[in-house]
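Engineer: sequence first, then the predicted structure, then my questions.
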Amino acid sequence: MPGPLNGRTALVTGATGGLGRAIARRLAADGAAVVLGHFGAWDDARELADKITADGGTARPLEADLRDPDAVRSLCRQAHGRPGPVDILVSNAGAYPRTSWADTTPAIWEDMLATNVTSHYLLAHELTPAMAARGWGRIIAIGSVLATTGRHDLSAYISAKAGLEGLTRALARELGPVDITANCVAPGSIAVPAEATVVPDQEAMTTRQLARQCIQRRGHPTDIAAAVAFLATPDAGFITGQTLRVDGGWILG
């Protein structure tokens, strides 16, 4: 497909979730061949691949537990082989379980770090040598505005997302000399189907959220996808080490 990402290959993790689907479809629409990283969601991944193909794009589902270094290595080797080599990494996979501080055990803490920040390190560490050899690459992490605001019952998750922003800045310093950019997109309150399982009273939640925002509507997955797509393009080649908050003006500082 013709577009600003024509000839590029993108690996999108967590591709079957609300944000991941929108990101994968947008990158494919912009011309990238997309590897759909998922974990135990083959039916959803195949359905998404079929939709992208029907729209004229290229997509390939691949499964991996991103907490497992061996599985990450296997995923990256397969992604490089076809449609590869990977030029764009979008680390979107993550987990968001609510656990009170009192109930946050060492096992829960370690799992949240492994899922939400160590997985990004593993992926980037595997993929960036080939990007460096070609002299071009885009590393895009999906963070959260909660790394700035904080919130109860999410201490491990928020700590991991804050670490993701720090890792992004470090990678920008490390990889800039070989023309690889590293940035973080931090979503605000985005309406996704899984939200209903966490927040039963959607109307009350929306009212509270709009009071925090400048823009008086809920965010949509396509808002996040648009930000990711821009950061993946050649036009964003002088932007690195940044966290772009896509939150309707929730966080202004």
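Structural biologist: On my side now, so go ahead. Everything numeric here is computed off the predicted structure, so don't read it as measured data.
Engineer: going forward, measure contacts between C-alpha atoms and count neighbours the same way
Structural biologist: Noted.
Engineer: any chance you could map the helices in the chain?
Structural biologist: 18-29, 42-54, 69-81, 106-113, 119-134, 146-149, 155-175, 195-198, 202-212, 221-232 (DSSP state H).
Engineer: deepest in the core, which of those helices is it.
Structural biologist: Comparing those by mean neighbour count (mean count of other C-alpha atoms under 10 Å), helix 18-29 comes out on top with a mean of 25.
Engineer: which elements pack onto that one?
Structural biologist: strand 9-12, strand 33-38, helix 42-54, helix 221-232 (3 or more C-alpha pairs under 8 Å, 6 or more residues apart in numbering; DSSP states H and E).
Engineer: format those as CSV; extra columns: distance to Arg134.
Structural biologist: Output for the helices and strands packed on helix 18-29, formatted as CSV (distance: least, C-alpha to C-alpha, whole Å):
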stretch, distance to Arg134
strand 9-12, 13
strand 33-38, 17
helix 42-54, 27
helix 221-232, 16
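Engineer: which one of the helices of the chain lies closest to Ile88?
Structural biologist: helix 221-232 (6.8 Å; C-alpha to C-alpha).
Engineer: can you give the distance of the closest one from its chain's centre?
Structural biologist: Distance, stretch centre to chain centre, for helix 221-232: 10 Å (C-alpha atoms, centre = their mean, to the nearest Å).
Engineer: this is the comparison structure:
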Amino acid sequence: MNPFDLTGRLAVVTGARRGIGRAMARALAGAGADIIGVSAELEERGSAVEEDVLAAGRTFEAVRADFADPQAVRALGAELAGRARPVDILVNNAGTIRRAPAAEHSDADWDTVLQVNLSAQFSLTRAVGAAMVARGRGKVVFTASLLSFQGGITVPGYTAAKHGIAGLTKALANEWAPHGVNVNAVAPGYIATDNTQALREDPERSRAILDRIPAGRWGSADDLAGVTVFLASDAAAYVHGAVVPVDGGWLGR
């Protein structure tokens, strides 16, 4: 048997409309999973991620949910947990970022980033994860960050949230591992997405970043595909509470 085979499993991927989330959904579908894609602005039909999943021969369902709205997230969690077909894999990838020096970082930006990147993740995982625990199986994969390990510059809210995700990953793993539920996280390095556009367009910052990456390049969203499938599969049956960097060697410098 192929331990990476996800045929017949149902995966929920949040933040699936573009970037890392789209690549994760595409990878899971390629391994055999059917996909529920969740995003605040996800098209009901005809999205790029839907085309990816259908091209892999899997089913796709689009769900709109605003992760900045706590009530909407709670409703989403209850709806997913109550479905006749259970969720086998939950990929918590939805996120946002606000850049400003700490002394100028507004309460509104702080609250939004913590809600979308941390509080919403816990709320959704609590609901879907409880159903997994009751069934005795399931996989939860968070999207952490290099800023789960480091402080960063001008992103205090994002750094606090991503440190929180690393801690939440370990806390949930401690409780749910005995019940057959794996909780882990992927920590992307500097990936060429909308979130890093400002850095890539700043010649000085971009050069400083590239000079520190042993691989010598910005990552692509597809660089997250392999580790996502691994953590969602039976191949990772004994992996609990890990935060796995995919960073071109950044943290090794």
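Structural biologist: Yes, it's here. Small disclaimer: the values here were computed from a predicted structure and weren't measured.
Engineer: related to what we said a few turns ago, out of the helices of structure 1, flag the one nearest Leu62 of structure 1.
Structural biologist: helix 69-81 (6.8 Å).
Engineer: could you measure the residue most central in space within structure 2 against Leu224 of structure 2, distance?
Structural biologist: In structure 2, the centroid-proximal residue (C-alpha atoms, centre = their mean) is Asn93; its distance is 2.3 Å. Applying C-alpha to C-alpha, to the nearest Å, the value for Asn93 of structure 2 to Leu224 of structure 2 is 12 Å.
Engineer: do Ser148 of structure 2 as well
Structural biologist: Using C-alpha to C-alpha, we find Ser148 of structure 2 at a distance of 17 Å from Leu224 of structure 2.
Engineer: Gly32 of structure 2 too?
Structural biologist: The value you get for Gly32 of structure 2 to Leu224 of structure 2, if C-alpha to C-alpha is used, is 17 Å.
Engineer: just Ala56 of structure 2 next, same as before
Structural biologist: 18 Å.
Engineer: Ala173 of structure 2 is in contact with His179, isn't it?
Structural biologist: No - contact criterion C-alpha atoms under 8 Å: Ala173 of structure 2 and His179 do not qualify, at 9.8 Å.
Engineer: overlap of the contact sets of those two?
Structural biologist: Counting by C-alpha atoms under 8 Å, 6 or more residues apart in numbering, Ala173 of structure 2 and His179 have no contacts in common.
Engineer: what's Gln197 of structure 2 aligned with over in structure 1?
Structural biologist: Using TM-score structural alignment as the criterion, the counterpart of Gln197 of structure 2 in structure 1 is Ala196.
Engineer: I'd like to know which elements the longest strand anywhere in structure 1 is packed against.
Structural biologist: Longest strand of structure 1, by residue count under DSSP state E: strand 180-187. Strand 180-187 of structure 1 is packed against strand 137-142, helix 155-175, helix 221-232, strand 243-246, with contacts defined by 3+ C-alpha pairs under 8 Å, 6+ apart.
Engineer: structure 2: matching residues for the second one?
Structural biologist: Pointing back at helix 155-175 of structure 1 there. By TM-score structural alignment, helix 155-175 of structure 1 lines up with residues 156-176 in structure 2.
Engineer: average offset of that stretch relative to structure 1?
Structural biologist: With mean C-alpha distance after the TM-score superposition for structure 1, stretch 156-176 of structure 2 departs from structure 1 by a mean of 0.5 Å once superposed.
Engineer: how far away from the center of its chain is that stretch?
Structural biologist: Between the centre of stretch 156-176 of structure 2 and the centre of its chain there are 12 Å (C-alpha atoms, centre = their mean).
Engineer: now do that stretch: everything it contacts.
Structural biologist: Contacts of stretch 156-176 of structure 2 (C-alpha under 8 Å, 6+ apart): 96-98, 102, 105, 109-110, 113-114, 117-118, 122, 133, 142-145, 147-152, 181-185, 240-243.
Engineer: now do the longest strand of structure 1: everything it contacts.
Structural biologist: 131-132, 135-145, 164-165, 168-169, 171-172, 175, 224, 227-228, 231, 237-247.
Engineer: try stretch 34-45 of structure 2
Structural biologist: Taking C-alpha under 8 Å, 6+ apart as the rule, stretch 34-45 of structure 2 contacts 7-17, 25, 28-29, 49, 53, 58-67, 94.
Engineer: hmm, Thr222 of structure 1 is touching Ala22, no?
Structural biologist: Yes - contact criterion C-alpha under 8 Å: Thr222 of structure 1 and Ala22 qualify, at 5.6 Å.
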